[in-house]
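*Asks:* Okay, here's the prediction I keep looking at, along with the sequence it came from:
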Amino acid sequence: IEVQALSRAFGNTGTCALGSLKGNVGHLDAASGIAGLIKTTLALKNELLPPSLNYTHGNPDIDFTNSPFHVQAQPSPWPRTHDPPRRAGISAFGFGGTNAHLILEEAPLPEPSPTSPHPTETLIISARTPQALEQATDQLATHLRNEQPNLADAAHTLATGRRTFPHRRTVTGNTPDTIAASLESRDPANVLTAHTPANTPPLVYIFSGQGSQHTGMAHDLYQQEPTFRTTVDQCAELLTPHLGHDIRDIIFTPDNRLDQTQWAQPALFTIEYALTQLWHSWGITPTTMIGHSLGEWVAACLAGVFTLPDALHLVALRGRLMQAQPPGAMLNIMADRTTVEAALTDNLSLAAHNGPRDCVISGTHDAIHTFTTHAQENGWATQPVTTSHAFHSTLMQPMVDEFTTAVATTTLHTPHTPFISNITGTWITDHQATDPHYWGNHILSTVEYTTGIQTATTQPGTTLLEIGPGQTFSSLARRILTHTNTQATTLATLPHKRDRRTAPETIQRTLATLWLTGTTPNWTNYYNQQQRRRIPLPTYPFQHKHHWL
């Protein structure tokens, strides 16, 4: 009856294979239709027509000769053709004579995934229990080896298509096989694991100070990340009237002028501010901030004390006025603050207190030379700072009034995000932030970095993220935290200039580590520019348990 009905519907043209699932699973009653749908879907996917089980010859009452149908007795290829697409009909016949019929057509082949802009990919895994995390890790490693999926699509799927649980793991690599090998061996160089707290930990931005700049810093980010590039371009356009030159030429091309403070300060500000906008586009925002010297200007701008145009104007002026001051020198001394301050003469200043035994002094060349000899006699290790001027010393005094007047001509606002003062090492007050004299005194005062880091890490589990080129200031923070036995995580946005890792790889690993420690990125925005797609990956490894009632 069914074949006769199909013959009347289809006519006697072409050819069509018939199959049945009943020989495999028997009568399924209400489930027979969905079972047929699953079988047909798999046939389309695998490009194979499966046989009807145990079929030898047809019912003599069925006139196959005068119909377009034949029973599929053996498996046969069913490859894709460009035109027409493959189609299959599914019939579910009810006992009372009803017939539900569904027609499936093959889905069009997806467009090839675009090439990832990143040389490496970081995949994230999470689970409710340590045992499930280990099983999920093994499942993913096996899948990567067997299926060789597009890595960027796999990373996107895990980040945007899975719920997040407290037991977390990240892995970084450049091919499915290298990531699989790292997962199988739990290679600590590429695999990080953590149990994430329920509450999001405080996130502190550390803005780098002068001395960390180098030509070509973050150039690959400028090429690959539209948000970063747009912000750098915006800053460059705002700076050009004040500098008389395009700051991008000085940052991204070999140019010795980057060592001069009048160029270094606006260059650093531009890179650091653009990094904050990139982090913000990925859903990362600070709880509080601290900057080292110039870095405090980025913090103040981000907190809303200065508008971006005003901040850039004042930073350019600050660098130009400093450049015009008498030359000087700076020296790093590995000794405690009390000892160093006791040895300072009138023409020397403590420029920065960077750690328990890490002080920087400023002054004239002769005074620094004399102090170096004194330090050697006392067994204090010293290291000259590469600079042409004595920052944070009285040699900067002649520029303070002019700079303070310039600050007074701009509109200052109370900060909407707390940040730490270099002058006091504690939270800046609304009065200080909006007082032009504060920003004038900032040029002369000691950078209280040690006290500032201690202030920033009073809450357990704080994460410190350096914003700027290199990792100098996060390394200094780590030493301070080790000395005080404070538990905190220190991360860097960009690699050291001698690091083989690229800026995109470093920031990618840092983003994954932020997720690992409890900060929640906006993964959709992170992958938004890449046009990635979801792909099949292993599902959650439920830990089955038997319970008797």
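*Replies:* Perfect, thanks for sending it.

*Asks:* contacts, neighbours, all on C-alpha from now
*Replies:* OK.

*Asks:* buried stuff in stretch 252-260?
*Replies:* The neighbour-count check on stretch 252-260 (16 or more other Cα atoms under 10 Å) flags F252, L258, D259, Q260 as buried.

*Asks:* Reformat those residues as a markdown table; add distance to N347 and secondary structure.
*Replies:* Shown next, in a markdown table, are those (distance: Cα to Cα, whole Å; DSSP: H, G, I helix; E, B strand; the rest coil):
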| residue | distance to N347 | secondary structure |
| --- | --- | --- |
| F252 | 37 | helix |
| L258 | 28 | helix |
| D259 | 25 | helix |
| Q260 | 23 | coil |
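
*Asks:* what's the closest of these to R320?
*Replies:* Taking Cα to Cα as the measure, R320 lies nearest Q260 of the buried residues of stretch 252-260, at 9.4 Å.

*Asks:* From H389, how far out is that closest one?
*Replies:* 9 Å (Cα to Cα, to the nearest Å).

*Asks:* joint contacts of those two?
*Replies:* Residues touching both Q260 and H389 (Cα atoms under 8 Å, 6 or more residues apart in numbering): Q323.

*Asks:* So which residues of the stretch 401-549 of the chain form strands?
*Replies:* 419-420, 462-467, 488-492 (DSSP state E, counting those that start in this stretch).

*Asks:* Pull the residues that contact the last one.
*Replies:* If I follow you right, that is strand 488-492. Taking Cα under 8 Å, 6+ apart as the rule, strand 488-492 contacts 457, 460-467, 470-471, 474-475, 477-478, 481, 506-507, 510.

*Asks:* Below is structure B, check it against A:
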Amino acid sequence: GHGGRANGLTAPRTTAQRAVMTGALERAGVEPGQIDFVEAHGTGTALGDPVEWEALAGVYGRGRPADAPCPVGSVKTGIGHLEAAAGIAGLIKAVLVVRHREVPPLLHLETPNRHLDWTGSGLTVPTTRRALPAEGTLRAGVSSFGFGGTNAHVIVESAPEPQAPADASETPDGTVHALALSAHTETALTTLAGLYRTHLAAHPDVPLAALCRSANTGRSPLPHRAVLTAGTRDELDAALDALIRREPAVDVARGEPAPGGAPTVAFLFGGQGTQYPGMGRDLYDAHPVFARTLRRADAVLRDLGEMPLLGLLFDPEHAEDLARTRYCQPALVALEVALADLWESCGVRPAAVLGHSVGALAAACVAGVLSLEDALTLAVVRGRAMDEQPGEGAMIACVGDPETVRDIAAGHEEVALAAVNGPRNLVLAGAADRVAALRADLERKGVTVRPLVVSHAFHSPLMAGAAEPLRKAARAVEFHAPRIPWISDATGEPVERVDAEYWVRHLLGTVRFAEGFARLRDRDTEGGLFCDAFVEIGPHPTLLNLGRAAVADAPAGDG
């Protein structure tokens, strides 16, 4: 458990163990205080136990109330050290703990190690059976440290409550499933389709969702491919029959992969104005991954004293609330992170991310820069603070020669460049009377102007009053280096590090979506990303349209 940097082969190091625990928490997107139990490596040695205890205290014990320390156990006290299998034994125990919501006592603890801090560590070793909360999500951490310095730590979460099984042959809510098949040859693809028909007939109890999920994510993609869509078993059987007979069918698509291999995918996260009542309802009902993230976000927002997310999204009585900045922004961040989780569960993972305005919080979360809890906290503070600013502003979208727009705007005080969405697509914001005068001047010069339906002049100096609340909240957040390239919509460049001041500049400054999108597509600059496939993460496809327009308006030779 030393990470390869200890004084000896078998000498553990606290810093290495702490680092692997922290890394596991970050990848899981949870905070140390959300862990209900830790299964330690716990070999019972004079050297190893104090080192591991100190590492656990530094990660899981910190900040715990004195009357609610984190319980720690080790299965080795009951079954001994299984050497190469020791880690899996600890994992099995942790799974049973969260499943049965109960921590068993540590066996044979008669003389506590005097080298362990038993009072100020924020940890405890149960010597009697201890019940965990009967409801809600439970999480456990599991450590396993190898003889040669290998450190491993995983986070286990209780499974969601099982839903009543749906009729395997029908999908009552009208959900359509996609079955992806592939093979080395056309003949093999036909044979595979026949095997699936046989499997369907022999296993009438297998839900379509499970069948399709297994095929779509558990098999290697091969050159000859087909995708079949169906809402019922009969429809899927008919589609498979059409594939076997090589007959044209609207629910069967055949193809081969494009030359050059898999595309490089970028996720684009939309901003305010794309929301609508009921967004995500069908996905929530049909996809457990999506629903789980939304429920987690709902719990976070409740803890923050905000309106319950699920009611805000799905209850028609809250349609007007969803249009308000203070509620819309956290709702969008939650929805977009859930959508990203859904795409990733289907095997579509981003090589880079780019957000637009508040969508940058969701992009940063998916890139690993901040946790979902912190992203929602900043969205709540940001949305509330912006909503409290004077609503005397206006925004206009301008399509035309950018230099003409900039030159005319420069002659109008209290008007700011709010967004550059494309080479010929700019958004201006400011005091309503100033924007009205500017609009008239622009239209006289042949610029197409469209007023935006907004409550405030976002990304302008009129938002200055929202800066300090956001700065204060962001200073309390722990930011991390991006796991994947995160392109800033404030600069158009990759973000290497971020702090509270970044989010203030992002709030008040220009959204440079066009520059960020160009950076994603860049194939000439050293280290260019050259993303060639884009997935919009949001309720309405606005950024894809902006991207298409940007490509169409780009000078020749720009890709």
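*Replies:* Sure, I can see it. Just so it is clear, the structure is predicted and the values come from calculations on it, not from any experiment.

*Asks:* Mind giving me the packing neighbours of the host helix or strand of D153 of the first structure?
*Replies:* According to DSSP states H and E, D153 of the first structure maps onto helix 151-160. On a contact count with 3 or more Cα pairs under 8 Å, 6 or more residues apart in numbering; DSSP states H and E, helix 151-160 of the first structure meets strand 121-127, helix 523-527.

*Asks:* got the angle between it and strand 121-127?
*Replies:* On the basis of axes from the mean of the first three to the mean of the last three Cα atoms, to 10 degrees, helix 151-160 of the first structure is oriented at 30 degrees to strand 121-127.

*Asks:* Could you look up the next helix or strand downstream of helix 151-160 of the first structure?
*Replies:* Helix 151-160 of the first structure is succeeded, C-terminally, by strand 167-173 (DSSP H and E).

*Asks:* For that next one, give me the average deviation versus the second structure.
*Replies:* Here the mean offset of strand 167-173 of the first structure against the second structure after fitting is 3.5 Å, by mean Cα distance after the TM-score superposition for the first structure.

*Asks:* Give me the contacts around that strand.
*Replies:* 120-130, 133, 179, 182-183, 190-196, 509, 512-513, 516.

*Asks:* How far does it sit from its chain's centre?
*Replies:* 13 Å (Cα atoms, centre = their mean, to the nearest Å).

*Asks:* Return the distance of the counterpart of L544 of the second structure in the first structure relative to I206 of the first structure.
*Replies:* When the first structure is aligned by TM-score structural alignment, the residue opposite L544 of the second structure is S474. S474 of the first structure sits 7 Å away from I206 of the first structure, going by Cα to Cα.

*Asks:* Which of these two has more residues huddled nearby?
*Replies:* I206 (31 against 24; other Cα atoms under 10 Å).

*Asks:* so the alignment partner in the second structure of that one is in which element?
*Replies:* Under the alignment (TM-score structural alignment), I206 of the first structure maps onto L268 of the second structure. Taking DSSP H and E as the criterion, L268 of the second structure maps to strand 265-269.

*Asks:* how close does the very next helix or strand once past that strand sit to the first structure?
*Replies:* Moving toward the C-terminus from strand 265-269 of the second structure, the next helix or strand (DSSP H and E) is helix 281-286. Aligned to the first structure and superposed, helix 281-286 of the second structure gives a mean residue distance of 1.4 Å (mean Cα distance after the TM-score superposition for the first structure).

*Asks:* in the first structure, what residues pair with helix 281-286 of the second structure?
*Replies:* The aligned range for helix 281-286 of the second structure is 219-224, by TM-score structural alignment.

*Asks:* What lies in contact with that stretch?
*Replies:* Looking at what lies outside stretch 219-224 of the first structure - Cα under 8 Å, 6+ apart - the contacts are P117, F228, R229, V232, F252, T502, A503, P504.

*Asks:* Buried subset of the residues you listed as a PyMOL selection?
*Replies:* The PyMOL command for the buried members of the contacts of stretch 219-224 of the first structure (criterion: 16+ other Cα under 10 Å) is given here:
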select buried, resi 228+229+232+252+502+503+504
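
*Asks:* Provide the aligned range in the first structure for the lengthiest helix in the second structure.
*Replies:* Counting by DSSP state H, the longest helix found in the second structure is helix 325-345. Aligned using TM-score structural alignment, helix 325-345 of the second structure spans residues 261-281 in the first structure.

*Asks:* For that stretch, buried residues please.
*Replies:* 261-281.

*Asks:* Tell me which residue of the second structure lines up with L412 of the first structure.
*Replies:* By TM-score structural alignment, L412 of the first structure lines up with F479 in the second structure.

*Asks:* how about that match, what does it touch?
*Replies:* V369, L370, V498, D499.

*Asks:* at 7 Å what do you get?
*Replies:* V369, L370, V498 (Cα atoms under 7 Å, 6 or more residues apart in numbering).

*Asks:* Just the buried subset of the residues you listed, please.
*Replies:* Buried among the contacts of F479 of the second structure (16+ other Cα under 10 Å): V369, L370.

*Asks:* Across to the first structure, which of the contacts of F479 of the second structure hold up?
*Replies:* Among those, the ones still in contact in the first structure (both residues aligned by TM-score structural alignment, their matches' Cα atoms under 7 Å) are V369, L370.

*Asks:* V156 of the second structure: how many residues sit nearby?
*Replies:* 20.

*Asks:* ok so it is a strand residue?
*Replies:* Yes: assessed by DSSP: H, G, I helix; E, B strand; the rest coil, V156 of the second structure belongs to a strand.

*Asks:* And it, how far from V98 of the second structure?
*Replies:* V156 of the second structure is 8 Å from V98 of the second structure, by Cα to Cα.
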